[in-house]
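**Student:** I'll drop the sequence and a predicted model, then ask my questions.
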Amino acid sequence: MRGKRHAALIGVLVLSLMVGGLPTGAKQQGERRGDLEIEAREGFSLDSRSKAGGETDLVVIQFEGPIEEEWKEEIEDIGIELGDYLPDYSFIAKLSEQGDEKKLKRLSFVKRVVPFYPVNKVAPTLRKSLGTTDEVEVAVIGFDQQVDMNRTLYRAASEESIGDVDSLQNARHISLARMSGEGLEEVIQSEDVIAVIPMPERKLHNDRAAKIIKANKLESAGFTGKGQIIGIADSGLDTGDPDDLHPDFTGRIKSLYAIGRKGDASDLDGHGTHVAGSVLGSGEASDGQYQGMAPEAELVFHSMLTEKGYLKGEVEDILGEAYEDGARIHSDSWGTDDNGDYGLDSFLFDQFLWEHKDMTALVAAGNQGEYGYKTIGSPATAKNVIAVGATENDRPDVGGDEADDPDTVAGFSSRGTTKDGRLKPDIVAPGSYILSARSSVAPEEEFEELFDQYYAYNSGTSMAAPILAGGAAQLRQFLLEEKELDEPSAALIKAMLISGADDLDEDMRLQGFGRANLLQAIETDFVDETDGLVTGEEATFAVEVYERSKPLAITLAWTDYPASLAAKRTLVNNLDLTVTAPSGEKFNGNDFFRYPYDDEVDNLNNVEQVWISRPEKGLYTVSVKGFNVPKGPQPFALATTGKIKEKGGGQHIEQGKLHDDKRSDRYADYSFRAKSEGRLRVYVDWNNHASLSLTLYDSQGDILAIKEIKKRKSLVLPLPEKGRYKIRLELEDGPKVSYKLSMSYPE
């Protein structure tokens, strides 16, 4: 029964993203196209500026190399507070005593300590306003995430130079403020401020004529989004009355929030209703003909459009309420046209997704493609979202030359890279001439063309993102029901979509990793590694390839720690993907463009792929290494069109309780056999403030190491040879504790 269901699913999913008759094949001709630099030169990711600005207690500490947890602990033991991470190998820090800098410079792993001057805090686009009477609207970011930035602003700036100030509810170290350039100059002198950036100007991402798309019926396979809850933030939803909505949403609304206009979630623009129809419209008003991608999913909707026509809402509130209501997929077809910048909304998306690693957010790339490269806007520039560009549809009879080549990226679709050189969009999906639900309260002029009273045409990356969001819900349902995963990570869904994508032989700055193909995505093999890696740690896998006729794709993805808004580059935790072919040839992740394919190492992106158009048959060795993990451990996901045969390491996960009633209950012993020399990694989490220690014994019972365990931090110990070992986890202080222990070792 399960096999028949899977076969039926494959049959219908062939069509699900190849809407309107898109072919399942794609051009696969040698190397990827594009000219991307994936290896940034190491150094401070700060502007080189003069030392104007006087004394400061804020400094940047640069380490000798990839950051070890012990180095951070040693600095914190001195009493120095570490703030945001900056590439490469650096932290902003606050000195508390006069001799702190000398103490730092005596540490063997500290390369240099330099002042973090006020001018380093200001975004380049704001610097021309410094000291003037010009009024600016800004976001001010604080050093300490626990400190309310509002108080800092009122202390730092004079009353006449600062206007409205409002803290973000769920990120109180960030304040939104209106102030003069003179106030801006005053604010950046504060040691509690580390960055000031422009406020985002959000807009809906649709601007091309649209005609038609038919979302496919997936009921026969049973994967229709049933049991999935999808969040959308947009202009509004039809009438805004849950009891009197477009028929395609009847019984589908779990929550409807009006945040742009209090008490009014109606869609006067038409954009939000159209987007929601593409995601999960049931097709009720068309006898099931014009369904969304996940026609049985439920909807959590936030109406953002204000009476003045702009979009209002805090990212943390929108995502947080959707998450609390059960949404694990979120679709966002709006953003700021800020030419590849990592703006405030990008940071806020990354922060929320880092804290909720099972939430997948899909964001429209924008519609500025006609202006060339680096036109993608925030929040699509966030590291942890899936940024979706648009391809043409296959409807030349209604769309003319804007819908006559499904293997072509639409001319309006915004291009990468981001300002710091990262590859965006991640993926593309059909976005021209899309037919979807029509808001009954939006005027006719808001649509490019009407179909009937219930449906209308629109086009843009706004239309591509919800199509893929519905597809992601189908994929997630597949993982829960067919693969029996409890909480598939967003990194896994991203890796599977990217490994399954069709290469269109377009420049990767246009197509990302290709056009989504759900059929190929569900056929990938995968690993969803939740414990993660620390600096210097490595996980290996064996992947077998049985045929040469299809490209081999191996994709590594991880949800990265949010970047500092003071940094020029955004990658924090840097993992490296290396693949060794049966013949011994090596490939580095994202080294696509110039032979050899193992001479450049990506230190910009949190998605890496090895893609081989005509692979050798045989066994490939896949390595994932934690090159630099300053905010770890770093979980990751791996998805491949090959077959994962084995994991190159043993792993035990144990749970238990320790208490001080009896001596024997104060510790627990676990044995394991390492098949080669290497390293043991132990990760322990527990439920209170107890102190634990770990002792490592060899096969003779001799003690090799005794270490204090740090809560939620990995401990790495050398194993000098193959053989049997034992570890003892012991309660040092506290009456009792419940713990979960994970250990990995060579096998």
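**Tutor:** That came through, no problem.
**Student:** CA atoms for contacts and neighbours, from now on please.
**Tutor:** Noted.
**Student:** quick check: longest helix of this protein.
**Tutor:** helix 461-481 (DSSP state H).
**Student:** buried set for that one?
**Tutor:** 461-479 (16 or more other Cα atoms under 10 Å).
**Student:** pasting the second one now:
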Amino acid sequence: DDPFPFRLRNTKAPIGELVRSETAVLLRNAFIDTKLAQDLPIPDAFKAVNDPLTYIAQSRGPATSAFRRHIALNGGKIVSYIPNNAYLVRMNTAGAARLADWHGTQSVLPFEPYYKLEMKLLEMALTDQSLPEGALLNVVLFPESEPLAAKRLAALGIEVLSEDRTPFGAKLVARIPSDMLAALARLTEVQGLERYRPRRLANDLTRPRLGVEIFEAETDDDGAVTGVSKTDYLGLTGNRIYVNINDTGVDDHDAFGRRLFGPSAGQDRHGHGTFVAGIIAGDGSGSGTIKTNPPPGSYEDPDFKGMAPKAKLHVLRADDYKVNNHISDNWLQTESATYHYFKSPKQEYALISNNSWEYDEENDYTWAAASYDAATRDALPDKPGDQQVIYVFPAGNSGEGSNNGLNASPNSISAPGTAKNVITVGAIEALRDIAIESKSYETNTVTEADEDGNEIEKEEITTTTNTPFSSQTDSDNQVAFFSSRGNVGIGIEGQYGRFKPDLVAPGTFIISTKTRDWDDSITITTNTLNEDEAFVYGGWLHRSEEDAEARRELDEQLGNQYRYGSGTSMAAPAISGLLALMQEFFIIEGDQTNTSPALLKALLINSAQSVDARYDHNVQGTVNHQGWGLPNLQRAVPAKPVASVNTDNSTTLFIEQSLTNALATGESRSWEITLSSNAMHYPMRFTLAWTDPPGNPNAAVKLVNDLDLIVTPMSDSSEDPNGPGDPVDPSDPEDEVDKKQEVYYGNNIGASIYSSMGATNDVINNVENVFIEEPTSQNYRVTVYARRVNVDSLSAFYNAEEPADHIDVVQDFALVMSSANPELEGAFDDVKPDKPEVIELPAVASLTNGMPMLHQRVGANSALAKETDPAHTVYANRRGITNQWHFYTFVNAPKKKEDPDDTDDSNPPDDPSESADESQPSFGKHVAFITFMPPNLSSPRHREADIDLYVSRDSNLTNLEPAVLDAAFRSIERGGTEFITFDDAKVDESEVFYIGVKSEDQMAAEYGLVGLSTDNANGFSDDDGNIYMLPLPAVIPDGSAANPGGVSIFGVYTGMPYDYVRKVTATSIIHHEEVGDLWGQ
């Protein structure tokens, strides 16, 4: 499976097809189509020997609450979601076998040791590369397996050094003997293995670049410009906002005053954390002490204020110097959240956490990345409620690009910046035009002739002068050469991977606060990278000793209070500071204290714009340089009101995540918007973001819950026969095909920065955008559709019973709609959410075993029926209009005899047959439902009506619940003869089948329906190819010579299909009471 030679697969289908397949199980190390043979060539060393105690259970169709209940009923505990439609489940072999036999299960596969290894480890194992002696691995255990795992690890000679927590189980840092990798993978307590990687560390121009600072002209009485003043946009300074910094500590610099808190406040021997803190919250104190005024690219008397100069900082150390003193991700998450929500004056708003570090040489979605995805929703899962955190990470400094902003390496973003819910930030250049020279000298020995003609050797010195920093500071619209590029998971999370980074910010030659212990001494070998953490990861990339000397000279020009720094470490805090200002805006201006990470991320991305025409927003591009671009505070929170959907006169509207708007599979929410006439002249921007549950790193695609953003232009004419518009039905494939040229789907952006109509939905990302360059309609319908919701985003665990306040697992979301011009008086004339309506559902009839129901009818499938039914939050034509359906129930047990004298129900019989009506056919485990054309049609047709048959054990089928419809057994052939069979039915009054017949014809359909239950198997065949069917007996109704009674007899065969039937022989045994009942020749 090039370029992944060790990934196994039983299908040749490309990954772009498999991510949309209902029967594909997509693991990092294996692609399995469960409708095909599943024998994979797994080496014996990495194959489960006995009961693996863990299985991959795949639902038949979307995973429903019924499927999850059956997992629990068979002793299973869900660990995580696995794409597609599957869960990683802890259960024994017997439970797995029972689950596999259930009709709603597509497959149950053993979770092999082969699947547990990260790809690099797997490559080493399969190419006979031994682990280095004393190698360190992250060992992730299954929940509740720690005590037994400790004993088994010790028996293998494995030394555990530290422990951390992930959303799926404990993570150990362990020292592994070189020959124990396979044995470790085979332990049933082990869920995942990856190489241990230590952390490494990854403004005066930044503030105006991000719209934080406004320049205003100063004039005299005559209107002449006398100068330029700088003001904070809307007076925002970050006052009252706490920001967490996980770094090397923060020194007591004058620029922070008394705004430092936490165990690592006031100390930083490294300097990196102090620099980062200055970008976020420095107040500019000491700016006047610089020796060279102004520095290159700055204004006269510059002020090196940070983004939020009055914000408070909670400081924790994150730099690891010793493995056995490892600072865990869980500690960073819980310590910062505990302080924010419980120890400090209690804060109601989501905590902002800046993390300007990365895991060394780790570009995958790791267990650490998964932990930050989980902590975004709730960093303190042991506390009641959700303690939400907005995590900001750098993209990393491994882009290896050119100084023209191009030619970089994709898939180079570092974990945990590979996580879905965090904000990942790349770096662009800051325009300074630094022309300082660097001189290098080269001594060569040359041979010359002297005056006498004798050859003599002579040393010759060549001087080379260059300007090493000029190309890194010659623009403000190029991505920095070092900035890591996306996408992430290319070839694993779909053909093109998942869209990262999210944003960019200035990150070259930023000026910020300098620690008092800063040491700029330099001893570097020419043409090598400086390995001193204080420079490289802080981040300076020196190509030579001479370049480093030039950089030191630049720092001397700034004095003792400030210094230069470059790296994505410097871009990330700019976004963290921007978030602090946005939090302040919502608290003070909007009186909203609980702004979610999803909404803040959506607002930032919605405000972002491409930094240059050479870049685009192509989600399926070869290299992702800039993410969604450079955000701007004035567009994220414009001076005009930022409002929820029930407020007009705004240029930006948002829908905050809430339980009210949370969606289960198949549900949708829509808003109809009317643009103002002024807004028609500017691009419109729509952004959907949701806090997705963490993905399992062993899986391929990391998206768990898949939502779609759909924007439909509506008719502007009130005379349109279809009403205000004809929106696409997102869940109806035929409707999608018919209307794909009429709608915008989220992230359908090619080599452009604007959306195109048509194409298909995004199944990889949890941020979706629609950017409309030129609105062609004044009216739009904006829809959020839940294509798949597999894990409840609102509960910590999903093994328990379904929550009482909602019927299924749900996903909430945040939605932002805005005009690209934040100066408009109002972009929206009207915004209307869907209003609930009461829908009349068809009545439900009962089937009797073996007795056909004739002359049944369903209404036509109207080609014009495109109405909505907000009460069910899904389009009506997705399920058809109500008169297209006819519902039935079938109880797989005989009716009890009616005894008017028997009123004692205290001792019901154990066997239903003991009280059964003996006149009824016997019931059994073989059940079939068949639609057919009745013998007497009221209106002859040239062909059969096209009807479809649906059967489910879930009563919500009769309520047209989308998830139940999707999971139901279906027979949807052309024509009117459909059948569905079961061979696992219980003979019990609790075994109730719900049957729906739907017309797919544009004429009303008439049909017959029968339900059959018997102990006899559904037919069998012999060696000669003869097929034998044993129909149920049936009563022949009375008739006359002119109109004899007749009955339909049904035989069912479910074996190998035959293309042709040569002959049918019917053997009839007739029992009659009187000769007069017979008529014949």
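**Tutor:** Nice, I can see it. Because the structure is predicted, anything quoted here is derived from the model rather than measured.
**Student:** mean distance between the longest helix of the first structure and the second structure after superposition?
**Tutor:** Compared with the second structure after the fit, helix 461-481 of the first structure shows a mean deviation of 0.9 Å (mean Cα distance after the TM-score superposition for the first structure).
**Student:** that helix corresponds to what range in the second structure?
**Tutor:** Aligned by TM-score structural alignment, helix 461-481 of the first structure falls on residues 568-588 of the second structure.
**Student:** and if you look at stretch 703-711 of the first structure?
**Tutor:** Following TM-score structural alignment, stretch 703-711 of the first structure has no partner segment in the second structure.
**Student:** quick one: contacts of that stretch?
**Tutor:** By Cα atoms under 8 Å, 6 or more residues apart in numbering, the residues outside stretch 703-711 of the first structure that reach it are 684-686, 691-698, 715, 717.
**Student:** now with 10 Å?
**Tutor:** 682-698, 715, 717-720, 725-730, 732 (Cα atoms under 10 Å, 6 or more residues apart in numbering).
**Student:** wait, doesn't E97 of the first structure sit right on E81?
**Tutor:** No: using Cα atoms under 10 Å, E97 of the first structure makes no contact with E81, being 11.3 Å away.
**Student:** SS state for the residue mapped onto F347 of the first structure from the second structure?
**Tutor:** Correspondence of F347 of the first structure to the second structure, assessed by TM-score structural alignment: A370. Following DSSP: H, G, I helix; E, B strand; the rest coil, A370 of the second structure is assigned to helix.
**Student:** ok, and the closest non-adjacent residue to A370 of the second structure?
**Tutor:** Distances taken as Cα to Cα, 6 or more residues apart in numbering put P694 closest to A370 of the second structure, at 5.1 Å, once the chain neighbours are dropped.
**Student:** neighbours of the one you found, how many?
**Tutor:** By other Cα atoms under 10 Å, 30 other residues sit near P694 of the second structure.
**Student:** next, the aligned residue in the second structure for D394 of the first structure: secondary structure please.
**Tutor:** Using TM-score structural alignment as the criterion, D394 of the first structure maps onto L431 of the second structure. Counting by three-state DSSP, the backbone at L431 of the second structure sits in coil.
**Student:** so between E97 and E81 of the first structure, which is more surrounded?
**Tutor:** Set side by side, E97 of the first structure and E81 show more neighbours around E81, with 17 against 10, by other Cα under 10 Å.
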